[in-house]
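Undergrad: sequence plus the predicted model coming up.
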Amino acid sequence: MVRIAFVAAVFAAVATAAPASNPHALQRRQTCTGQSCVIADISRSTGRQPSPDAHFEGGTAEGTACIKEHLTILQSQGRIPANDSLEVPEPRRRHLFGGGLGGSEAECKPNTLLYARGTGESGAMGMSVGPRLEDGLSRTQWNVQGVLDGYPADMAGNNCIGLNGGIAMMELIEQTAQECPETKIVVSGYSQGAMVAHNGVAFAKPEAKSQIVGLVVFGDPFNGAPIKEFDSSKIKTFCHEGDGVCSGQFGITFEHLTYAFRDTPAAIEWMEQAVGGS
């Protein structure tokens, strides 16, 4: 109860004190740096092999096994070249990082938001960024669905760098594109969900990927990393100065908890422009 009260107090304080726009938000970084690059390459969502001498901090033996398992699945489906090595660099330290659809079935609409929640959040849309995005979009123009089945949003998923949830997002993207071939898709995610969003877009089939007009991520561990066969101008990243997760180190700071209040209005505006100008 104390923890719940503390979290509620934090969000209440942010809602009261946070400005409408955040001058420290990095709207879109052209290139990744440091560990953000390393873990994005390990996921193969960039289309690059990790460097043979690459190292990253954090993770567990279970996480490494999970990464290899899901990379093997993607390779068996032809989404990763058959001759690519699936070796995963060993972490320097061993510790935890500090098919149904969510929502109801609906008829096709002009636009669709597919969203992945952050670690520990409940429900298909989570409890922070997701609901505010959903509330800000027109119900007549947008379907909104969150990844639920296949994506538990637990700590183990962080150690798997979002690959398990990424496959669930990939399948959701492909299902949405097949069932609604005219809809314009925006993919989004917060924290671990940002990795899930990256991976889902990266490994979606070309015909499904062609319907994606934008990727919007918040508190992104893959901050600034490209996505293979996807136009980087369609990626919008919100990463606050001082957010330890955005360095790929998974360090939870106060800044990591403020995206729902500070940045969702700007994100919604960008999404509306993306579907209108595509």
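TA: That came through fine.
Undergrad: from now on I want contacts and neighbour counts done on CA atoms only, so please keep to that.
TA: OK.
Undergrad: which residues touch the closest residue to Lys205 other than its chain neighbours?
TA: Using C-alpha to C-alpha, 6 or more residues apart in numbering and skipping the chain neighbours, the partner closest in space to Lys205 is Glu174 (7.1 Å). The neighbours of Glu174, taking C-alpha atoms under 8 Å, 6 or more residues apart in numbering as the test, are 204-205, 208-209.
Undergrad: turn those residues into CSV, including distance to Ala40 and neighbour count.
TA: Below are those laid out as CSV (distance: C-alpha to C-alpha, whole Å; neighbours: other C-alpha atoms under 10 Å):
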residue, distance to Ala40, neighbour count
Ala204, 16, 21
Lys205, 19, 17
Ala208, 21, 21
Lys209, 19, 20
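Undergrad: related to what we said a few turns ago, and the residue nearest to Lys205, how far is that from Val187?
TA: Look at Glu174 and Val187: by C-alpha to C-alpha, to the nearest Å, they are 12 Å apart.
Undergrad: returning to that earlier point: next helix or strand past whichever strand or helix holds the residue nearest to Lys205?
TA: Assessed by DSSP states H and E, Glu174 sits inside helix 163-179. Per DSSP H and E, the first helix or strand lying C-terminal to helix 163-179 is strand 184-190.
Undergrad: dump the residue contacts of Val217.
TA: Taking C-alpha under 8 Å, 6+ apart as the definition, contacts of Val217 comprise 188-191, 194, 197, 235-238.
Undergrad: show me which pair in those is furthest apart.
TA: Farthest pair in these (C-alpha to C-alpha) is Ser191 and Ile235. Separation: 15.3 Å.
Undergrad: second structure follows, compare the two:
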Amino acid sequence: MLNYLTAGLSLISLASCVPAPIQGSLGFIPSAEQIAAVEAANNVTAKILAIQERLGGVGCAGQSCDIADLAGSTGRLPKVKPEGGGTSDFKCIAKYNEAGLQAALKAPSVKKQPNGVSGAMMGAGHAMGNLIPGFGPPDTGTFSGSCTKNIVIFAKGTTEVGSLGITVGPVLNAGLPHGFSVVGVPYTADLAGDYCLGLPGGMVARDMLNQAAKKCPDAKIFMSGYSQGGMISHNAVAYADEEARKRVAAVLVFGDPFQGAPIKGYNGPIITYCNEGDYVCTGNFVVGAAHLSYTGSTAMAAIRELKKLAA
């Protein structure tokens, strides 16, 4: 299972030990010059490990596909129990994928991940309030965007504020030309959603996708997200209505915990951006400098891809 408790601690510790520019997800938007300086200082080259416009993306890494199976976004039953979960942690997942959860609980445990911490999710279910009927993060959404030729539904990362977040989302919004609109997914971007594998936010984005497909029949629709938003993008497409799923022109994800996982019922491009050294892409949410550095050359590469795929 994703080790999101570790992630929360890492974000706090990074704030005190790395140069200020890299703290973009913790409170302000770094400039391009600042990001470049931090990348150089930390030897983070924003290397794109793969961009493959085919079903299944770049191939599984670590337990990335195992947790995607558990979320139900692949349409496959889990064959292993991912690392790091406990009974209370699974209550939220069961709300969306009971069959998958039961299969995982009966399966052998995944081999311990080199960058993981067993049991890191303990107590997550309590944090989400899922032991109390009627509580838990909101999981319904509304699409209120305009019917531009190209619509990007974007899900920000954990702890980011604003509709688009403060890292990747604003860069895409500023860099895309006329004819594009970038619409943020207004989900609760906290660690509780990570514990639930992006499923609550995924349902918000799913509703937005379904509604956008009906409201804007001539538009090209793209799903995109960073970090937890990557899981949300997978889940949104997988759980969407069939007709809405067919309308998705591409899925673009950054620092994706579900890296390499196919999306149930979707045969379009899955474009994955993963910085060298970003362990989140292996399904282990150990957040370091590489995971916080997607606003430079990587985001620019995504903008170029979107332009190529545009209507």
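TA: All right, it came through fine. Just so it is clear, the structure is predicted and the values come from calculations on it, not from any experiment.
Undergrad: quick TM-score on the pair, please.
TA: Once superposed, chain against chain, the TM-score is 0.83 (TM-score structural alignment, normalised by the length of the first structure); 256 aligned residues with a C-alpha RMSD of 2.7 Å.
Undergrad: which position in the second structure pairs with the residue nearest to Lys205 of the first structure?
TA: Matched across to the second structure, Glu174 of the first structure falls on Asn210, judged by TM-score structural alignment.
Undergrad: neighbours of the counterpart of Ser188 of the first structure in the second structure, how many?
TA: With TM-score structural alignment as the criterion, Ser188 of the first structure lines up with Ser224 in the second structure. Neighbour count of Ser224 of the second structure, defined by other C-alpha atoms under 10 Å: 29.
Undergrad: then Gly277 of the second structure?
TA: Using other C-alpha under 10 Å: Gly277 of the second structure sits among 18 other residues.
Undergrad: counterpart of it over in the first structure?
TA: Aligned partner of Gly277 of the second structure by TM-score structural alignment: Gly242.
Undergrad: so its match sits against Ile252, correct?
TA: No - in this structure, Gly242 of the first structure is not within contact of Ile252 by C-alpha atoms under 8 Å, at 9.7 Å.
Undergrad: contacting residues for the closest residue to His240 of the first structure other than its chain neighbours?
TA: The shortest distance from His240 of the first structure to any non-neighbouring residue, by C-alpha to C-alpha, 6+ apart, is to Ala25 (4.4 Å). Residues near Ala25 of the first structure by C-alpha under 8 Å, 6+ apart: 238-241.
Undergrad: of the residues you listed, keep whichever come out buried.
TA: Buried subset of the contacts of Ala25 of the first structure (neighbour count, 16 or more other C-alpha atoms under 10 Å): 238-240.
Undergrad: among those, which are in strands?
TA: 238-240 (DSSP state E).
Undergrad: out of these, which comes closest to Glu272 of the first structure?
TA: Taking C-alpha to C-alpha as the measure, Glu272 of the first structure sits nearest to Phe238 out of those, at 16.3 Å.
Undergrad: could you find the closest non-adjacent residue to that closest one?
TA: Nearest one to Phe238 of the first structure, counting by C-alpha to C-alpha, 6+ apart, is Phe218 at 4.8 Å.
Undergrad: follow-up on the earlier one: residue contacts, the match of Ser188 of the first structure?
TA: Neighbour list for Ser224 of the second structure: 152-155, 230, 233, 251-253 [criterion: C-alpha under 8 Å, 6+ apart].
Undergrad: now tabulate those residues in TSV and tack on distance to Ser88 of the second structure and secondary structure.
TA: Shown next, in TSV, are the contacts of Ser224 of the second structure (distance: C-alpha to C-alpha, whole Å; DSSP: H, G, I helix; E, B strand; the rest coil):
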residue	distance to Ser88 of the second structure	secondary structure
Val152	35	strand
Ile153	31	strand
Phe154	30	strand
Ala155	26	strand
Gly230	24	helix
Ser233	25	helix
Val251	31	strand
Leu252	32	strand
Val253	29	strand
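Undergrad: could you dump these into a markdown table with distance to Ala299 of the second structure added?
TA: Below are those laid out as a markdown table (distance: C-alpha to C-alpha, whole Å):
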| residue | distance to Ala299 of the second structure |
| --- | --- |
| Val152 | 14 |
| Ile153 | 15 |
| Phe154 | 13 |
| Ala155 | 14 |
| Gly230 | 14 |
| Ser233 | 17 |
| Val251 | 14 |
| Leu252 | 10 |
| Val253 | 10 |
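Undergrad: which one of those sits closest to Gly85 of the second structure?
TA: For those, the residue nearest Gly85 of the second structure by C-alpha to C-alpha is Gly230; the value is 20.2 Å.
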